[in-house]
Every structure is written in structure tokens, then in C-alpha cells.
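Undergrad: what follows is a predicted structure for the sequence shown.
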Amino acid sequence: MVRRCLIVAACLALPAQVAASEREQVPRIGLDGPELDACGGIGSVTHFEPEIAVLEAPDAYAREKDRLPIRSLVWLCEAVGDYQGIVYATGEFQDLGDCRVSRPIATPQAYNGPCAHGWVMALNLSLVSE
């Protein structure tokens, strides 16, 4: 009976874990204060694979939303554990400068600019510029 209860309890807990990992968490900008740029630096994707996964949240079970090839440039914004929140240009007519994070902002907030955003394992990035 105890074993059956443990199995049932584990099954009931599973949907909550799945639901939590499916929620998108937008990286925050402006965490370095109102005197510094909204995102603290620029990084480059450096990894042994041809591409890295961009996730919806800083969680190994988060849904993949994009893939970035090696040498892609990204803005480095919020860091959570082993994950780096990034903002990056997408599309033919978009440039890294279009992301609106290279100037200070008054208070920290979730990124809501025109560029794409997500989370990658920080070990897949190299600092290019602060």
C-alpha cells in the first residue's frame, strides 16, 4: 500500500514539474544599475557542436525555442545558475545594435524589445566585450 501511494504521489507531482518547465521566462535587463548598459556585455557562441539550443527558461527541461550557430553574437543579460539569459538579432534586416539594450535603463525589467531572447548554458559562450 505504501509503495502504491508513493507511485501515485510521484505521478501527481509530475504534471506540476512539466508545467513549470514549459513556462517561458524572459531574461531581465538593467540588472547592473541605471548607469550601465541594460545588458552587460556581448558574447559569442563557442561550442564543439555546430549549434546550441536556446531555451525558454533557465532549466534543463525547458522547451527549445531556437538554435544558434557557432560564432553567433549575443547580448549577455541576466544570469541564473549555469544559464545565461541572452538577447540576439534574428532575420535578414536585423543587427545586434537593433536590440535596444546598449543603453542604460532606469529600473530592471523583462526584455521586451524587437530581438529574440532566451537562455543558453553559459559554458557555451565566450565574452567578446563588456
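TA: Yep, that arrived.
Undergrad: CA only for contacts and neighbour counts going forward, please
TA: OK.
Undergrad: element containing the nearest residue to residue 79 once chain neighbours are set aside, please.
TA: If you skip the residues right next to it in sequence, residue 79 has residue 85 as its closest partner in space, 5.7 Å away by C-alpha to C-alpha, 6 or more residues apart in numbering. Using DSSP states H and E, residue 85 sits in strand 83-88.
Undergrad: what about the residue nearest to residue 79, how many residues nearby?
TA: Using other C-alpha atoms under 10 Å as the criterion, residue 85 is surrounded by 29 other residues.
Undergrad: let's bring in a second one:
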Amino acid sequence: MTKTALGSHPFLLGFEQLERLVERTAKSGNEGYPPYNIEQSGDRSYRITLAVAGFAEEDLSITVEDRQLVIRGRQGDDEGERIFLHRGIAARQFQRSFVLADGVEVTGAKMENGLLHVDLEHAVPETIVQTIQINQS
């Protein structure tokens, strides 16, 4: 039996981009930091919460490009200002990526008690019925 690519299945016309999306998601490079939750906050709304203790709002960036939500964190380097006797809190940068479905929009973000909340809304798609005329040769 031969393996068929998702985009080349005869019933899935125009879904080649979905296959690329799945591949991109599989190799997004997300390690385990920072930990996060994804919750459904309404019928068509969601919230992603990341534990970003130690990061200020200006240390974080949130972008959406090509249906991919990317959250990055980078803390400023203050090595010369403080002398640590023990350093158990890592000051490292991170990048978390989430692939968004068509119609999902980021509606807002806020920081609260060391947690970054990113709110998402899935728009209700319009039902479109199209009648195709059959032309005579």
C-alpha cells in the first residue's frame, strides 16, 4: 500500500496548504517553556494563558502572521546591575507558536499576576449557497 499525501487525496481539492500547516505545526520548535493553558471561554471564544513570571509587558511580543500566532519573550540583560549569590530563576528567552484556524482572530491580550492572557474569537462563517449553470456546447 502506498502512502498518499493529504493534499493529493482526490476528495480534498485545494487542501495542499493544510498539509503545509500540519508540517509547520509539527516542527514549530516549542519546548516546554513557558507552560501554558488553552481554555474555551465561550461558544466561539478561547483563551491562551502563558506563565511569564519575571517578564514585563515590554519584554513580550505577540504577532500573527499567515494564521500563526507567535508569542516571544526576551528579558533585558541586567547582569552588571546585580550580584547574585544564587540564581535559580532563569532569565531566558522563549517563543511559543500556535496555528490558528481560518476565522480565528486575536481579540486582545493582558498581563495579570505573572500570566499573559491572549483572547481569541472564532467568527461564525457565512453560509453561502451558489448555483452553477450548466452551459450548452
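TA: Here it is on my side, so go on. What you see is a predicted model; the values in this text were computed from it and never measured.
Undergrad: give me the TM-score for this pair.
TA: Once superposed, chain against chain, the TM-score is 0.27 (TM-score structural alignment, normalised by the length of structure 1); 63 aligned residues with a C-alpha RMSD of 4.8 Å.
Undergrad: returning to what we had before: which SSE is immediately downstream of the strand holding residue 85 of structure 1?
TA: On the C-terminal side of strand 83-88 of structure 1, the closest following helix or strand by DSSP H and E is strand 109-110.
Undergrad: and that next one, what does it pack onto?
TA: For strand 109-110 of structure 1, the contact count by 3 or more C-alpha pairs under 8 Å, 6 or more residues apart in numbering; DSSP states H and E identifies strand 28-29 as packing neighbours.
Undergrad: for the strand it packs on, packing partners?
TA: Using 3+ C-alpha pairs under 8 Å, 6+ apart as the contact definition, the elements that strand 28-29 of structure 1 packs against are strand 73-80, strand 109-110.
Undergrad: got those strands as JSON lines, with mean neighbour count and distance to residue 121 of structure 1 columns?
TA: As requested, these are arranged in JSON lines below (neighbours: other C-alpha atoms under 10 Å; distance: least, C-alpha to C-alpha, whole Å):
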{"stretch": "strand 73-80", "mean neighbour count": "23", "distance to residue 121 of structure 1": "10"}
{"stretch": "strand 109-110", "mean neighbour count": "13", "distance to residue 121 of structure 1": "19"}
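Undergrad: redo those as a markdown table? Include distance to residue 10 of structure 1.
TA: As requested, those are exported to a markdown table (distance: least, C-alpha to C-alpha, whole Å):
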| stretch | distance to residue 10 of structure 1 |
| --- | --- |
| strand 73-80 | 27 |
| strand 109-110 | 33 |
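Undergrad: these: which one's closest to residue 64 of structure 1?
TA: Among those, the nearest to residue 64 of structure 1 by C-alpha to C-alpha is strand 73-80 (16.9 Å).
Undergrad: measure how that closest one sits relative to strand 83-88, angle-wise.
TA: Regarding strand 73-80 of structure 1 and strand 83-88, their directions subtend 150 degrees when assessed with axes from the mean of the first three to the mean of the last three C-alpha atoms, to 10 degrees.
Undergrad: packing partners of strand 73-80 of structure 1?
TA: Using 3+ C-alpha pairs under 8 Å, 6+ apart as the contact criterion, the secondary-structure elements in contact with strand 73-80 of structure 1 are strand 28-29, strand 41-45, strand 83-88.
Undergrad: out of those, deepest packed?
TA: When neighbours are counted by mean count of other C-alpha atoms under 10 Å, the highest per-stretch mean among these falls to strand 83-88, a mean of 26.
Undergrad: and stretch 19-38 of structure 2, how far apart are its ends?
TA: Terminal residues of stretch 19-38 of structure 2 are spaced 23 Å apart (C-alpha to C-alpha, to the nearest Å).
Undergrad: ok, how many other residues are close to the closest residue to residue 83 of structure 1 other than its chain neighbours?
TA: In space, residue 83 of structure 1 comes closest to residue 121 once its chain neighbours are excluded; the distance is 4.5 Å by C-alpha to C-alpha, 6+ apart. Other residues near residue 121 of structure 1 come to 20 when the count uses other C-alpha under 10 Å.
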